[in-house]
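> I'd like to go over a predicted model; first the sequence, then the structure.
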Amino acid sequence: MRVATASEMREIDNIAIDEYGIPGTVLMENAGVAVIRRLESIWESLAERKFCVLAGKGNNGGDGYVIARHLANQGAKVKVFLLGEKAGISGDARINLDIIDKMGLDIIEIVSERDWDKVKVAAAFSDCLVDALLGTGFRGEVGGDMAHIIDIMNAAGKLVIAVDIPSGVEADTGRICGKAVQAAYTVTFGLPKPGLFLYPGAECAGEITVADIGIPTAVVSRQNIKQNIIMAGMVRAILPRRSPAAHKGTSGRTLVIAGSRDLSGAAAMAAEGALRAGAGLVTLSAPASLQNLLAMKLTEVMTKPLAETATGGICREAVGEMLQLASGSDVVAIGPGLGRHEETASAVRETITTAQCPLVIDADALYALAGYTNLLNECAALPVLTPHPGEMARLTKLDVEAVNADRVGVARQAAGEWGCIIVLKGARTVVAFPDGEIYINTTGNAGMATGGTGDVLTGVIAGLIAQGMSSHDAAVAGVYVHGLAGDVAAQGGMVGMTAMDLLKAVPAALYGITGC
């Protein structure tokens, strides 16, 4: 499912109006009616229900006036609160404001302290508050009267339905600076907006409905929209199907290069993640001192010892052995638990630039690439990087707050500059490609906020590549499957979930998608 930025949606609206001759008032009417339809699905009858429509000065407010008219026509009791004066309303919004004014609806301009008291009282006695204050064009910080009215709405404890996007949420990033409306439902128009799915905005959106407001499909299809939500059907179509005659040799060979003296768990979870994703043969190559420990931990995984430093990390002498193992593998996952010794980092960089098979690069291998991202262009195949926000901050020389404030933008820029696939982990995980294409994942939950889940993801993506998926498809499918496994595991409770619970749930997640 494609998602449009505010500017892309504005362009779509303009084409529909200017080239196809659809009046803006028609689009506004259809938007308002879509919200009414959603309200009708919540209540059998709107008659005698009490509604407060809180409207701003722009087209979002105009949608609110349409909603108010239809509510009144259905016998609902409606009060419209305008943040400001009627004189400041123009265009299509003014047309619809004048209509409800002539209908005799109760329209209160909030210009005095007494008006604020009216808002509080009306909100307290309403069944539903309609948020038609700020639209998708909003950027920046909410303050002043807008912050005050949002506080009143959030404090009222009433059902809130947001028009297009909750006021205070930035449409492109999900960023909130100051205040934002906490909606139970959001009806968004034409195409959904990224900020409805990216946190913290996603937490304000509630249940999302995407409404058709009559924009011709040809207008949408001709736009080069590069943001997508990963859907189950998309993943079902690209996941590999195993032949009845399959055997371990035909199901892919994965090499995992991971681990150091104090970090064996990450290596084990990445290796098992590849197995759980369906890889036929998985080899874990780790420092020699971990050989016995890992062999006992991982019954189904082959282990290969590597030369190590005095501190228990992989040393430069191990590069030849790693490359030899890589030559017999379909994919290499490298990084979990490797440690940050400079000799290890140097060995990682040499291996990454010399190996001829696809790579999934995570954790300490990402640490080794800080300041060396230019080397990614030397990789034989398009590499997949799986940083969390802290690792992404180090690679980009930004701070974590800046990364999280624009997850899509940061991931897109890095993928384009470095010539790689970026899987920016977190709530929500974003997958970015060098051509600017973006996929936002909506599976997963807060129970996954525990050590080791990222190592599992590395293994899952690698295991899918081993089975013949392109790195592009494996990154998209891998994050969806990984999150869905988290959702399966969370059925036993989110608090106390571990990465091992996630591992065990991967086959069930795959079965839930493909039925096999």
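Received it, and whenever you're ready, just let me know what you need.
> rest of the way, CA atoms for contacts and neighbours
Noted.
> what helix or strand does Val26 sit in?
Secondary structure from DSSP states H and E places Val26 in helix 24-42.
> Could you give the separation of the helix or strand following that helix from the chain centroid?
Downstream of helix 24-42, the next assigned helix or strand under DSSP H and E is strand 50-55. With Cα atoms, centre = their mean, to the nearest Å as the basis, strand 50-55 stands 31 Å off its chain's centre.
> excluding its backbone neighbours, what's nearest Asp473?
Nearest residue to Asp473, sequence neighbours excluded (Cα to Cα, 6 or more residues apart in numbering): Ile238, at 6.8 Å.
> before we move on, what about Gly143?
Gly178 (6.6 Å).
> which stretches of the stretch 51-200 of the chain form helices?
Listed in chain order, the helices of the stretch 51-200 of the chain (DSSP state H, counting those that start in this stretch) span 59-73, 91-102, 113-124, 144-155.
> Report the angle between the second one and helix 24-42.
Counting by axes from the mean of the first three to the mean of the last three Cα atoms, to 10 degrees, helix 91-102 lies at 60 degrees to helix 24-42.
> For helix 91-102, buried residues please.
By 16 or more other Cα atoms under 10 Å, the buried positions in helix 91-102 come out as Asp92, Ala93, Arg94, Ile95, Asn96, Leu97, Ile100.
> Also the last one?
With burial defined by 16+ other Cα under 10 Å, the residues of helix 144-155 counted as buried are Met146, Ala147, Ile149, Ile150, Ile152, Met153, Asn154.
> Distance from that helix to the middle of the chain?
Taking the mean of its C-alpha atoms, helix 144-155 sits 28 Å from the chain's own mean (Cα atoms, centre = their mean).
> sorry, back to before: since we're on the residue nearest to Gly143, how many residues are nearby?
Using other Cα atoms under 10 Å, Gly178 is surrounded by 12 other residues.
> Next up, the contacts around it.
Glu141, Val142, Gly143, Ala147, Gly168 (Cα atoms under 8 Å, 6 or more residues apart in numbering).
> Let's have those residues in TSV, adding distance to Ala76.
Converted to TSV, those look like this (distance: Cα to Cα, whole Å):
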residue	distance to Ala76
Glu141	34
Val142	31
Gly143	32
Ala147	28
Gly168	27
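> Of those residues - the most surrounded one?
Counting neighbours by other Cα under 10 Å, Gly168 comes out on top of these with 30 neighbours.
> Excluding sequence neighbours, find me the nearest residue to it.
Distances taken as Cα to Cα, 6+ apart place Ala180 nearest to Gly168, at 4.2 Å, with adjacent residues excluded.
> again with Gln467
Among residues not flanking Gln467 along the chain, Gly252 sits closest, at 4.7 Å (Cα to Cα, 6+ apart).
> so what's the one you found up against?
Ala279, Gly280, Leu281, Ser329, Asp330, Gly463, Ala466, Gln467, Gly468.
> Quick check: the fifth one touching Leu464?
No - the pair formed by Asp330 and Leu464 falls short of the contact definition of Cα atoms under 8 Å, at 10.2 Å.
> which one of the two has more residues nearby?
A count of neighbours by other Cα under 10 Å puts Leu464 above the other of Asp330 and Leu464, at 29 against 21.
> Below is an additional structure, to be compared with the one above:
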Amino acid sequence: MRSIDRRTIEEFHISGYSLMERAGFAVTQAAVQMMGDIAGKRVEILCGKGNNGGDGFVVGRLLTEQGADVRCLLLCERTTLEGATRKHMDQAEHGGARITEVADGSQIDFLPETDLIVDAILGTGLKGPIRSLAAHAITCINKHNSPVLSVDVPSGFIPEIGPPDEKDRASWPCVLADRTVTIGLMKVELATFPGKKWSGQLDVADIGFPPEAIEAEHLWLSMPSCEEIQAMLPGRKQDAHKGDCGRVVIVAGSVGMTGAASMTASAAMRSGAGMAILGAPESLVDVLSVKLTEVMVRPLPETSEHSLSLDAEQGVQSLLEWGDVLAIGPGLSQQPETRELVRRVVAQSPCPLVIDADGLNAYSGQGKMLAQRTSEAVITPHVVELSRLTGSKAEEILSDRIVAARHAAQQFELVVALKGTGTVVASPDGRVSINPTGNPGMATAGAGDVLTGITAGLMAQGMRAFEAAVLGVYLHGLSGDIAAVTLGTRSLMASDLITCLPQAIVQMESGCSNG
């Protein structure tokens, strides 16, 4: 980041003062979203002597202009401040923000009614454990009950190293933020666990680094902003009819697993697809027809164990002549004949594919066969399913989910949406997106089936595989976040995601001003 800052300033003549102003503006927007009406709100901003402190002073000035009661606690002597940081401090003070030089820890006294604490103490320049006043300030922040907003990184967090271990917590304190606005480029360590525990909600602020100033290795990794997601949403013509909005074919279900099939189909329709047809074992059609009102259900030949048989291949192919995309796998079972059916259908499908669950299990130990297809595809594995496909141990995948997803995408020549906290979406061309939405309540049976349906529905509306996967996991997580507001995370069920999906889409269509 320092080299990017330097090139931006020296080669492209964008001043450090302007970069601080842009960063501070982005943090201020997040602060407004966290507090709502700003007038009269009490805000404590802890500022170090570096660039983070300068960003903090910009926040102090802008919030004061909006009527907040702001105090900036400066953790050094003001005479030591230089350049843009000093200039922004002077402007904040001139604008009405109170600047208090903190000589010792006893001066850090947050009032109980503090509405927000802004952590602008330390940035990415930290190389090891912190000492003295900054360490005490971090401890005070973590002991207080007010929401915490960190600038760039939670103070004490070193991206190259990660957060301190539990045993190091006393000697190496790190701010536990509710939200972090990271500046310029996403920092992977904040978007994935364990770092996400410290960063909280993560925003990436674009402060105008010229693309030429950014090292190539940073360009392939991103986290979609609300505005970028909004721009991805498929359009719909005023005179559209159902055939214009996409036709989804779902091949799913077996005895005892009708829920997986029905949730996949319902999610596809709720994502905006115009039509959907579900091919399922013939003995389950009556049950599925009761579950699904808007979805057509077609009986297909089955095995004696009530899973799809090889005789279903011709029927599936006829459905694909009608459809625009195929979602295959949820609840199919791992019966050998059904697994062989999956492999044949995937290899021959003329339609783009979304493959999940038992569709992936059909390739356990034979992952290379996934590349033997003619259509673009998205797979949506969890860690264990990806382990079965690649032969890598689950622990190895968990140790670097980004590398694992990216490697699998390139190996199998498809898009991988590796599910988990901060779902990783990887394209075979090397691009990787980390999803910012979702919550622990989504760790519930059937949530993956809903994601499969959403992604398939978006692809049916004309989206390419990578973009559909990025948008799909975002809307999936946002639906979970909306559901959790009223249901909490403990009682959330997969069907709640489908119920809240329309609200998530409307929220995106309406704009991003509310965060």
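Looks like it arrived, so ask away. Here the structure is a predicted model, which is why all the values come from computation and not from measurement.
> Now secondary structure too, for the contacts of Gly252 of the first structure, in JSON lines please.
Listed next are the contacts of Gly252 of the first structure as JSON lines, based on DSSP: H, G, I helix; E, B strand; the rest coil:
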{"residue": "Ala279", "secondary structure": "coil"}
{"residue": "Gly280", "secondary structure": "coil"}
{"residue": "Leu281", "secondary structure": "strand"}
{"residue": "Ser329", "secondary structure": "coil"}
{"residue": "Asp330", "secondary structure": "coil"}
{"residue": "Gly463", "secondary structure": "helix"}
{"residue": "Ala466", "secondary structure": "helix"}
{"residue": "Gln467", "secondary structure": "coil"}
{"residue": "Gly468", "secondary structure": "coil"}
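> how about the residues you listed, which pair is most distant?
Leu281 and Gly468 (13.4 Å; Cα to Cα).
> For the two, indicate the residue with more neighbours.
Leu281 (22 against 18).
> how about the more buried one, what's its partner in the second structure?
Aligning on TM-score structural alignment places Leu281 of the first structure opposite Met275 in the second structure.
> Return the residues in contact with that match.
Lys242, Gly243, Cys245, Gly246, Arg247, Val248, Met269, Val295.
> Now do the contacts for the counterpart of Leu497 of the second structure in the first structure.
Matched by TM-score structural alignment, Leu497 of the second structure corresponds to Leu502 in the first structure. Leu502 of the first structure is in contact with Thr453, Val456, His482, Ala485, Gly486, Ala489, counting by Cα under 8 Å, 6+ apart.
> how close does the counterpart of the third one in the second structure sit to Ala267 of the second structure?
Spelled out, it's His482 of the first structure. Structural alignment (TM-score structural alignment) places His482 of the first structure against His476 in the second structure. For His476 of the second structure, the distance to Ala267 of the second structure equals 10 Å [Cα to Cα, to the nearest Å].
> what about Phe57 of the second structure, how many neighbours?
Neighbour count for Phe57 of the second structure, taken as other Cα under 10 Å: 35.
> give the contact list for the nearest residue to it once chain neighbours are set aside.
Sequence neighbours aside, Met89 is the residue nearest to Phe57 of the second structure in space, at 5.3 Å (criterion: Cα to Cα, 6+ apart). Applying Cα under 8 Å, 6+ apart, we find Met89 of the second structure in contact with Gly54, Phe57, Val58.
> Those into a markdown table, with extra columns for distance to Ser510 of the second structure?
Below are the contacts of Met89 of the second structure laid out as a markdown table (distance: Cα to Cα, whole Å):
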| residue | distance to Ser510 of the second structure |
| --- | --- |
| Gly54 | 34 |
| Phe57 | 32 |
| Val58 | 29 |
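> Going by distance to Ala312 of the second structure, which of these wins?
Nearest member of those to Ala312 of the second structure, counting by Cα to Cα, is Val58, at 64.7 Å.
> Against Pro192 of the first structure, how distant is Val160 of the first structure?
19 Å.
> and if you look at Val219 of the first structure?
According to Cα to Cα, Val219 of the first structure and Pro192 of the first structure sit 15 Å apart.
> In three-state terms, label the nearest residue to Lys393 of the second structure once chain neighbours are set aside for me.
Spatial nearest neighbour of Lys393 of the second structure, chain neighbours left out: Ser387 (5.7 Å); criterion: Cα to Cα, 6+ apart. Of the three states, Ser387 of the second structure takes helix according to three-state DSSP.
> Gln356 of the first structure too?
Using three-state DSSP, the structure places Gln356 of the first structure in coil.
> ok now do it, which residues does it touch?
Taking Cα under 8 Å, 6+ apart, we find Gln356 of the first structure in contact with Ala326, Ser327, Cys379, Ala380, Ala381.
> What's the fourth one aligned with over in the second structure?
So the one you mean is Ala380 of the first structure. Match for Ala380 of the first structure (TM-score structural alignment): Thr374.
> Let me see the ranges of the helices in the stretch 251-400 of the second structure.
Going by DSSP H, counting those that start in this stretch, the stretch 251-400 of the second structure shows helices at 258-270, 285-291, 313-322, 336-348, 358-361, 383-390, 394-399.
> And Glu343 of the first structure? What does it align with in the second structure?
Glu343 of the first structure maps onto Glu337 in the second structure, by TM-score structural alignment.
> Which among the helices of the stretch 251-400 of the second structure is found nearest to Gly200 of the second structure?
helix 394-399 (19.7 Å).
> Over in the second structure, find the residue span stretch 294-302 of the first structure aligns onto.
Counting by TM-score structural alignment, stretch 294-302 of the first structure corresponds to residues 288-296.
> Can you list the neighbours in contact with that stretch?
For stretch 288-296 of the second structure, the surrounding residues in contact (Cα under 8 Å, 6+ apart) are Thr258, Ser262, Ala265, Ser266, Met275, Ala276, Ile277, Leu278, Val297.
> what's the span of it from first residue to last?
9 Å.
> And for stretch 219-229 of the second structure?
18 Å.
> quick one: that stretch aligns where in the first structure?
Using TM-score structural alignment, stretch 219-229 of the second structure corresponds to residues 225-235 of the first structure.
> which residues are contacting the matching stretch?
The contact list for stretch 225-235 of the first structure (Cα under 8 Å, 6+ apart) reads 1-4, 8, 194, 436-442, 476-477, 480, 513.
> So which of these sit within strands?
Arg2, Val3, Ile438, Tyr439, Ile440 (DSSP state E).
> Count the neighbours of the residue in the second structure that the last one lines up against for me.
By that I understand Ile440 of the first structure. By TM-score structural alignment, Ile440 of the first structure lines up with Ile434 in the second structure. Using other Cα under 10 Å, Ile434 of the second structure has 25 other residues around it.
> tell me the contacts of Ile434 of the second structure?
Contacts of Ile434 of the second structure by Cα under 8 Å, 6+ apart are Ala191, Leu221, Ser222, Met223, Pro224, Gly422, Thr423, Val424, Val425.
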